[in-house]
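Chemist: quick one: sequence plus predicted model below, questions after.
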Amino acid sequence: MRDLCDGRGRTVRYLRLSVTDRCNLRCMYCRSNVREHSIPHQEILRYEEMARMVGVAASLGIEKVRLTGGELFVRRGCDTFLSMLRARYPEIDLRITTNGTLLEPHISLLRRVNVHVVNLSLDSFDRGTFAAVTGRDMLPDVLRALEALLSARLRVKINVVAMRGVNDGQMDDFVHAALTMPLDLRFIEFMPMSSGTLWNTENFWPAGEIKKEAERRVRLLPEADSPASAGPARMYRIVGGKGRMGFITPVTEPFCLACNRLRMTSDGALRTCLFADREYRLRGLLRHPEITDARIAQIIRRVCANKPVGADILYARPLNGAVAAKQMSGIGG
């Protein structure tokens, strides 16, 4: 097995697989103000096809698979799919990203199938702000799920999309969470995603300013993760705290030259870059009875050779313009 490398020498080890584009929330940075059009059911990959894709990815040296949405637990049978993946690929580093609103009944299953990390999207600990960001008053459901995750001793990362004028006045809450709970709390810069994006220079809160705001309250010490678990976040240990704080900088300091990921949409399109609209349709190949796994792997190698540098696309856009026409719910969070 040869490593899966692109034309710039970046080795791909990570697949983000969207289980569905449907979601029970309507977050302002994900679905924005665009009218919702869900993918027709017949065009969504079957779980068996998704499992096959994971097998092809594993044959190419991909070690980490993250299931995303939309919200994955909106799709019926997701528990069975998780069990299927673990049974077939016991060595895969299996992770999920969820909004937490439907999570609590599934936590025992996550332990059984050894989900390594749960990323929980949680942009505010204030009920009113949460409802304003997500369109639904469901913060209590998410907080119950968070408590249950920690009680089950699952590794938790909270993802906070940082937005000036929305949650920039709530640093005390974020610091308190990272101080008192054994988790990673990561601020993600608001990205100008999709043609209907609400992003602009006024609501963009850069990571450098976020970090300074946190450091007015606590002392942060840089902490490097192991190469196997390192991601795009710059992580800091909080002196005297149980958790850590991190900062993800796709806009101010893009990390594209170290990108190690591919994305698969729920309708079977492979994306080599979050910011690039170019998609490679694999659904037909996965459904064709005469197309072998080896043939699909060959195509993925060829596609990967043209993986772009997302920062080039980002910096080429007009001021206050967007990258990628598709919304995040359609790409996979």
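Modeler: Cool, got the structure.

Chemist: from here on, contacts and neighbour counts on C-alpha atoms
Modeler: Will do.

Chemist: do a quick rundown of the strands in the stretch 101-250 of the chain.
Modeler: 117-121, 156-162, 184-189, 220-222, 234-238, 244-248 (DSSP state E, counting those that start in this stretch).

Chemist: tell me which other helices or strands the first one touches.
Modeler: So the one you mean is strand 117-121. With contacts defined as 3 or more Cα pairs under 8 Å, 6 or more residues apart in numbering; DSSP states H and E, strand 117-121 has these neighbours: strand 93-98, strand 156-162.

Chemist: in TSV: these, plus mean neighbour count and distance to residue 35.
Modeler: Output for the helices and strands packed on strand 117-121, formatted as TSV (neighbours: other Cα atoms under 10 Å; distance: least, Cα to Cα, whole Å):
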stretch	mean neighbour count	distance to residue 35
strand 93-98	22	22
strand 156-162	22	22
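
Chemist: from what I can see residue 286 touches residue 49, true?
Modeler: Yes - using Cα atoms under 8 Å, residue 286 is in contact with residue 49, at 6.2 Å.

Chemist: the two: who's more crowded?
Modeler: residue 286 (21 against 16; other Cα atoms under 10 Å).

Chemist: at which residues are the helices of the chain located?
Modeler: When assigned using DSSP state H, the helices of the chain occupy the ranges 47-59, 78-88, 107-112, 127-134, 139-151, 171-180, 207-215, 283-287, 293-304, 310-316, 328-331.

Chemist: which of the ones you listed is buried the deepest?
Modeler: Looking across the helices of the chain with neighbours counted as mean count of other Cα atoms under 10 Å, the highest average goes to helix 328-331: a mean of 23.

Chemist: name the nearest residue to residue 171, ignoring sequence neighbours.
Modeler: Residue nearest to residue 171 in three dimensions, not counting chain neighbours: residue 214, with 6.6 Å by Cα to Cα, 6 or more residues apart in numbering.

Chemist: so that neighbour touches residue 178, yeah?
Modeler: No - applying Cα under 8 Å as the test, residue 214 and residue 178 come out as separate, 10.7 Å apart.

Chemist: quick check: neighbours shared by these two?
Modeler: Listed contacts common to residue 214 and residue 178 are nil; contacts here mean Cα atoms under 8 Å, 6 or more residues apart in numbering.

Chemist: okay, pairing it with this:
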Amino acid sequence: MVLTDKLGRSISYLRLSVTDRCNLRCVYCVTKDFKFIPHPDILRYEEMLRLIGLATSMNISKLRLTGGEPFARRGFMDFIGEIMSRHEDIDLRITTNGTTIKNVVPDLKKIGVRRLNISLDTLNRQTFKEVTGKDHLNDVLATIESCLSAGIKIKINAVAMKGTNDKELGVFLDFARKNPVDLRFIEFMPMGDDTQSDRQFWSADDILLQAKEFANLIPAERTPDNRGPARMYTIENGKGRLGLISPVSSHFCGTCNRLRITSDGQLRTCLFSDRTYNLRNILRNPKLGDDQLLRVIAAATRDKPLGYHLLESRSGNEGVCTTQMSSIGG
């Protein structure tokens, strides 16, 4: 089975959140009325493995594990190992804040993890504490260094926020010039009901214009490893690259190839839509099997919307959806 929607988009990428728990409290992720998902509602690892197996049977070849902070969940390393042992060919990637994993980097390498995405919005220690609520910048930098030394490729994801990290662009580019990382700025997307001001929005075009003041940027050619939504640029005389992801100012809905499953088993076909499909109830019903799961996933995919149409219907400081990012999983 190949998952295809009514617009002809084929799905090959699944983002699976393993937990909504996190040791940080980033301002754009956790709102003031934040509530954790009750533990009984969180999918068990066995249920997630079942979904991953179904995903591979539907021609999904890329799996991203997210949170919350995935490494905050007990047993996560064993879970990664089980995925790799069952699905050796899957393109597994993990998104982490990198604050607690320096010492497990050798184990990740041994398991077969080749890439990590590390969320890092600032290289300033005080700003890091203001954004995340914790003073862990040096821990993240140590993790990045450890990964690079072990041969694990790193993508750094920075949420672009005017008034927060826009004055650090030169510092970021200098970091990418010295280190073989993909530094990707992602346009700020207000999520949930408690959204932040439009004044924080820093567009990808403005970032590119300003970045050219600090570096000579050369558009990177599309490669099998560079087919995602980021516009990538090599940095002249640099080891790393700059990437720009513009879900708000210049959408990429026409080529979207992903599905999301939240840690409580809700299937989301579009980040900007609050419509979900409850897979947990099917997983936990002994009278229902994989056929029912496959039918629901296929039917949901057929109705996958164009997210920018949903954005156009929203106004002012209204969030791109009413669910906060920590509950969705990025």
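Modeler: Okay, I see it. Because the structure is predicted, anything quoted here is derived from the model rather than measured.

Chemist: re earlier: of all the strands of the stretch 101-250 of structure 1, which one is nearest residue 277 of structure 1?
Modeler: Each of these was scored for nearness to residue 277 of structure 1 using Cα to Cα, and the closest is strand 184-189 (20.3 Å).

Chemist: and residue 309 of structure 1? What does it align with in structure 2?
Modeler: In structure 2, residue 309 of structure 1 lines up with residue 306, judged by TM-score structural alignment.

Chemist: looks like that match contacts residue 252 (just checking).
Modeler: No - in this structure, residue 306 of structure 2 sits apart from residue 252 without contact. The criterion is Cα under 8 Å, and the distance is 9.3 Å.

Chemist: overlap in contacts, the two.
Modeler: A shared contact of residue 306 of structure 2 and residue 252, defined by Cα under 8 Å, 6+ apart, is any residue touching both; here there are none.

Chemist: quick one: residue 262 of structure 2 from residue 90 of structure 2, how far?
Modeler: In this structure, residue 262 of structure 2 lies at 20 Å from residue 90 of structure 2, with Cα to Cα, to the nearest Å as the measure.

Chemist: can you check residue 155 of structure 2 too?
Modeler: As it turns out, when the distance is counted by Cα to Cα, residue 155 of structure 2 lies 18 Å from residue 90 of structure 2.

Chemist: spit out the contact partners of the closest residue to residue 208 of structure 2 other than its chain neighbours.
Modeler: Closest residue to residue 208 of structure 2 in three dimensions, ignoring its sequence neighbours and counting by Cα to Cα, 6+ apart: residue 244, at 7.8 Å. By Cα under 8 Å, 6+ apart, the contact list for residue 244 of structure 2 reads 184, 185, 186, 204, 208, 230, 231, 232.

Chemist: so what corresponds to the fifth one in structure 1?
Modeler: Residue mapping for residue 208 of structure 2 onto structure 1 gives residue 211, with TM-score structural alignment as the criterion.

Chemist: contacts only, for residue 80 of structure 2.
Modeler: With Cα under 8 Å, 6+ apart as the criterion, the residues that contact residue 80 of structure 2 are residue 111.

Chemist: residue in structure 1 matching it?
Modeler: Applying TM-score structural alignment, one finds that residue 80 of structure 2 aligns to residue 82 in structure 1.

Chemist: what does residue 106 of structure 1 align to in structure 2?
Modeler: Residue pairing (TM-score structural alignment): residue 106 of structure 1 is matched to residue 104 of structure 2.

Chemist: roughly how far does that match sit from residue 151 of structure 2?
Modeler: With Cα to Cα as the criterion, residue 104 of structure 2 and residue 151 of structure 2 are 14 Å apart.

Chemist: what do you get for residue 93 of structure 2?
Modeler: The gap separating residue 93 of structure 2 from residue 151 of structure 2 is 14 Å, by Cα to Cα.

Chemist: straight-line length of stretch 37-49 of structure 1, end to end?
Modeler: As for stretch 37-49 of structure 1, its first-to-last residue distance stands at 23 Å under the measure Cα to Cα.

Chemist: what stretch of structure 2 does it fall on?
Modeler: Across structure 2, the stretch matching stretch 37-49 of structure 1 (TM-score structural alignment) is residues 35-47.

Chemist: could you list the buried residues of the matching stretch?
Modeler: By neighbour count, and taking 16 or more other Cα atoms under 10 Å as the criterion, the buried residues in stretch 35-47 of structure 2 are 42, 43, 45, 47.

Chemist: that stretch: how far from the chain's middle?
Modeler: Relative to the chain's own centre, stretch 35-47 of structure 2 is displaced by 19 Å; criterion: Cα atoms, centre = their mean, to the nearest Å.

Chemist: as CSV, the strands of the stretch 101-250 of structure 1 with distance to residue 71 of structure 1 would be great.
Modeler: Output for the strands of the stretch 101-250 of structure 1, formatted as CSV (distance: least, Cα to Cα, whole Å):
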stretch, distance to residue 71 of structure 1
strand 117-121, 10
strand 156-162, 14
strand 184-189, 19
strand 220-222, 32
strand 234-238, 26
strand 244-248, 22
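
Chemist: do you know which of those lies nearest residue 87 of structure 1?
Modeler: Ranking the strands of the stretch 101-250 of structure 1 by proximity to residue 87 of structure 1 (Cα to Cα) places strand 117-121 first, at 17.8 Å.
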